[in-house]
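Undergrad: sequence and computational prediction follow.
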Amino acid sequence: MAMHDDELHIDEQIARRLMIDQFPEWGLECVRRIKTDGTVNAIFRVGAGLTARFPLRSADPTVVRDELAREATAMRELAAYCPVATPTPVAMGDPGHGYPLPWTVQTWLPGAVAAPHDLAHSEVFAHDLVNLLRALRAADTKGRHFAGSGRGGDLHDSDAWMEICFRESDGLLPVDRLRALWAEFRSLPNVFPEVMTHGDLIPGNLLVENGRLVGVLDGGGFAPADPSLDLVAAWHMLDGERRSDLRSELGCGDVEWWRGAAWAFQQAMGLVWYYREANPGMSALGQTTLARILNDPVLSAISSTSPGTR
C-alpha cells in the first residue's frame, strides 16, 4: 500500500538496471530492497557495503538534484563531528527505466535499527544519546542560521499543520488533552542560540548493537536549528527515569526541555493518523511518543486542565 498520494514506483528490477547502466563497477552486486518504516526514500542494499536510496515522492528533478547535493554536503559535515558511524555519500544517479528522479548511493552501516521500547530503560543507551547530542551541539554553525518553517524554528509555524492533525485524529487520540498541551507548547519562548542538529532523531535513524548506539542514519538534515530539536530522541526512545537522566546530564532548563517535548509532540501528531494504514510502524511510534508525553507528570497536569477532559 502506498504511503503517499504522489508515491513513485521503484522495485528491485528497476534499481538493478539503473545500477548496471550507470555504475557498472557495481553491476554484479546483489541488489535487494530493505524493508524499513522510512517514509522518504526506498532503500536497497547493494552488495555488502553500499545502499541505493530513491526518493519516494514525485517532484521536480532539478529541485531534487539540488536537494540531494545539499544533503551530501551535510552528511560529510555530520561525519566530521558524529561520535559514531554515519553513512557517507558515494555517488548520485540519474533518472531512467521509468524512475523519474535523481537518486543516491551511500555507504552501508552494520547494526540494528533502534525501536521505541527496546532500550527505553537503558542507562547506557541514554548516556550514548547524551554523548551524541553534545557532539552535534559542539559543531560550528559557521554563522549559518535555521532556514525554513518546519521543525527547529518557530513553534507557531506549526499551528496550521497541528490543526489538521487534531481534526484527523478525532476518534484516534484524546484530542482535547492534546489541544491543551499544544496551547502551552506553542507559547514557549525560543531564547536559545542555534546549534547544529541532526533534525530527525527518531528510532529509525539510529543503529544499535549490544545495547549501544553504533550509528546515525539520514544525516542530510544536519543544520543549525533550535537546540531543543534533537531532544525528541528522549521522548521517542526513553522512559521517564532515563529521560530525567539525559536532561540532567545535558543540563537542560525548563524551557529547553519542554520545547524538546513540543517538537516530539509536533512530529508524533502527524505520524498517528497519516500512516495509520500505510505504515503501521510509524503510526505506532507516534502513539508511543504521545503516550510518554501525556503520561509525564508535569504535562499530564497541563493536559488535564482541558475542559473536554474534566
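TA: Structure's in. What do you need?
Undergrad: CA atoms for contacts and neighbours, from now on please.
TA: Fine.
Undergrad: ok, Val40 to Asp159 distance?
TA: Distance of Val40 to Asp159, computed by Cα to Cα, to the nearest Å: 23 Å.
Undergrad: typed the wrong thing, it's Leu178
TA: 13 Å.
Undergrad: more neighbours, those two?
TA: Leu178 (21 against 14; other Cα atoms under 10 Å).
Undergrad: could you find the closest non-adjacent residue to the more buried one?
TA: Ser303 (6.6 Å; Cα to Cα, 6 or more residues apart in numbering).
Undergrad: okay, now the one to match up with it:
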Amino acid sequence: MHDDEVSVPFETVRALVDAQFPRWRGLPVERVASEGTVNAIFRIGDRLTARFPLQRQEAAAARQWLECEAEAARELFGRTRFPTPEPVALGEPGAGYPLPWSVQTWVPGAVATDRYPGRSVGFAHDLAEFINDVRAIDTRGRTFGGQGRGGELQAHDPWMQTCLERSGMLLDVPRLRRLWIVMRQLPRGEYADTMNHGDLIPGNVLVAGSRLAGVLDVGGLGVADRALDLVSAWHLLERGPRQVLREELGCDDLEWERGKAWAFVQAMGLVWYYEHSNPVMSRMGRRTLGRVMADSPSA
C-alpha cells in the first residue's frame, strides 16, 4: 500500500514473540485479515493482538508513537461501556523486522466493513453514546496539536488540491471542487474543542447483532474540533440512522456541516490513494463521498 512498506511475514512474528515474550511461546499466532493501512495485525492466542507498523521510519520515532498510542489507549480504557483495546507490552526490533511493535488486548466482534450496521437505529444510538463518552473525557487543558484533521478546514487546501488532481478519472471532480469551496469556508464556531477518537471509520468499529460491540485503533484519541468524530455519520450510517445520531448528539447546523466536511476530507484521500492497493478502503471513500454529495444537493 505504501512505497516504504515493511514486510511482516508470519515466521518473523513467531520468532519475535517467542524470543521477547517467552510466556507466550505456547500460544498460537495467526495473521488477522485486515483492510487497515497502518499496521499488520496478528492474533496471539485468544486474548492478545500484536500490531506491527507497516511504514518504514526511524525506530526511535516509531517507539515514541507507540508509547503515545498506549497512553491514549489507557486514557480511554474503561471510560465507556463499549470495549476498547488495553495496552499490554511493547516489543523491540529483531528477526529482520526493523521497528518496535505493540501488543494489546483482543476485542471481539466483526469489523463494520464485514458486517454493515448502517441501517440500524440501535447502532446509531450506540455510536452517539460512544461519542458522548469520549467527549466527556477531561481535556486537562490540552489543545489541538495542529497535525491532521481536527483544526482549521482551510489548512487542508494543499492536500485537497492533490486529491482533486489525482481523482480526475475516478470521480466527478468539478462537483467535488465546488463542494470543497463551500466546506472550507465553514467557521470554527464558538463551541469548545473536545476529546475525539479521531478515526471512526468502518475498519475501526466492531459490531455484533447490528449493535456496536467495540472500537479499535484508539491511539489517535485527543483534543480536536468536537465535530471530528461526526465523520462516522457518513462513513457508517444511512440517512435515517444518521439523523438519529444527529438528534442524539444535539448537533446544530454548523457542527453537523463541519463533521460532514471532515468526512469529505478523509474520503477524498481514500479513493485514489488506495484504488489498487486497498480496494476496500477505496470503495469506502466512494460510499462516503456519495452520502456527502446526497446531503449537499446544491453542490
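TA: Done, it's in. Everything numeric in this text was worked out from a predicted model, so none of it was measured.
Undergrad: what TM-score do we get after superposing?
TA: Overlay of the two chains. TM-score (TM-score structural alignment, normalised by the length of the second structure): 0.98; 298 aligned residues with a Cα RMSD of 1.0 Å.
Undergrad: helices of the stretch 151-300 of the first structure, start to end?
TA: With DSSP state H, counting those that start in this stretch, the ranges of helices along the stretch 151-300 of the first structure come out as 159-168, 175-185, 232-237, 240-250, 254-274, 280-295, 297-303.
Undergrad: gap between the first one and the chain center?
TA: It refers to helix 159-168 of the first structure. Helix 159-168 of the first structure has its C-alpha centroid displaced from the chain centroid by 20 Å (Cα atoms, centre = their mean, to the nearest Å).
Undergrad: need the counterpart of Gly153 of the first structure in the second structure.
TA: When the second structure is aligned by TM-score structural alignment, Gly153 of the first structure is paired with Gly151.
Undergrad: meant to ask about Gly93 of the first structure, not that
TA: Aligned counterpart of Gly93 of the first structure in the second structure: Gly91 (TM-score structural alignment).
Undergrad: which ones are touching whatever residue of the second structure lines up with Arg177 of the first structure?
TA: Taking TM-score structural alignment, the alignment pairs Arg177 of the first structure with Arg175 from the second structure. By Cα atoms under 8 Å, 6 or more residues apart in numbering, the contact set of Arg175 of the second structure is Ala299.
Undergrad: determine the three-state secondary structure at the aligned partner of Phe77 of the second structure in the first structure.
TA: Counting by TM-score structural alignment, Phe77 of the second structure lines up with Ala79 in the first structure. Here Ala79 of the first structure is helix, with the state taken from DSSP: H, G, I helix; E, B strand; the rest coil.
Undergrad: ok, Ala79 of the first structure touching Pro89?
TA: No. Using Cα atoms under 8 Å, Ala79 of the first structure makes no contact with Pro89, being 10.5 Å away.
Undergrad: how much does stretch 284-294 of the first structure stray from the second structure?
TA: Stretch 284-294 of the first structure differs from its equivalent in the second structure by a mean of 0.4 Å after superposition (mean Cα distance after the TM-score superposition for the first structure).
Undergrad: so where in the second structure does that stretch end up aligned?
TA: Using TM-score structural alignment, stretch 284-294 of the first structure pairs with 283-293 in the second structure.
Undergrad: which residues are in contact with the residue nearest the centre of the second structure?
TA: The centroid of the second structure falls nearest to Asp199 when counting by Cα atoms, centre = their mean (2.7 Å). By Cα under 8 Å, 6+ apart, Asp199 of the second structure lies in contact with Asp217, Gly220, Asp229, Val231.
Undergrad: same question, Leu270 of the second structure
TA: Met281, Ser282, Met284, Gly285.
Undergrad: from Gln106 of the first structure, how far off is Arg76 of the first structure?
TA: On the measure of Cα to Cα, Arg76 of the first structure and Gln106 of the first structure end up 11 Å apart.
Undergrad: identify the contacts common to these two.
TA: Thr88, Pro89.
Undergrad: tell me, how many residues neighbour the aligned residue in the second structure for Gly220 of the first structure?
TA: Matched to the second structure by TM-score structural alignment, Gly220 of the first structure sits across from Gly219. By the measure other Cα under 10 Å, the count of residues near Gly219 of the second structure is 22.
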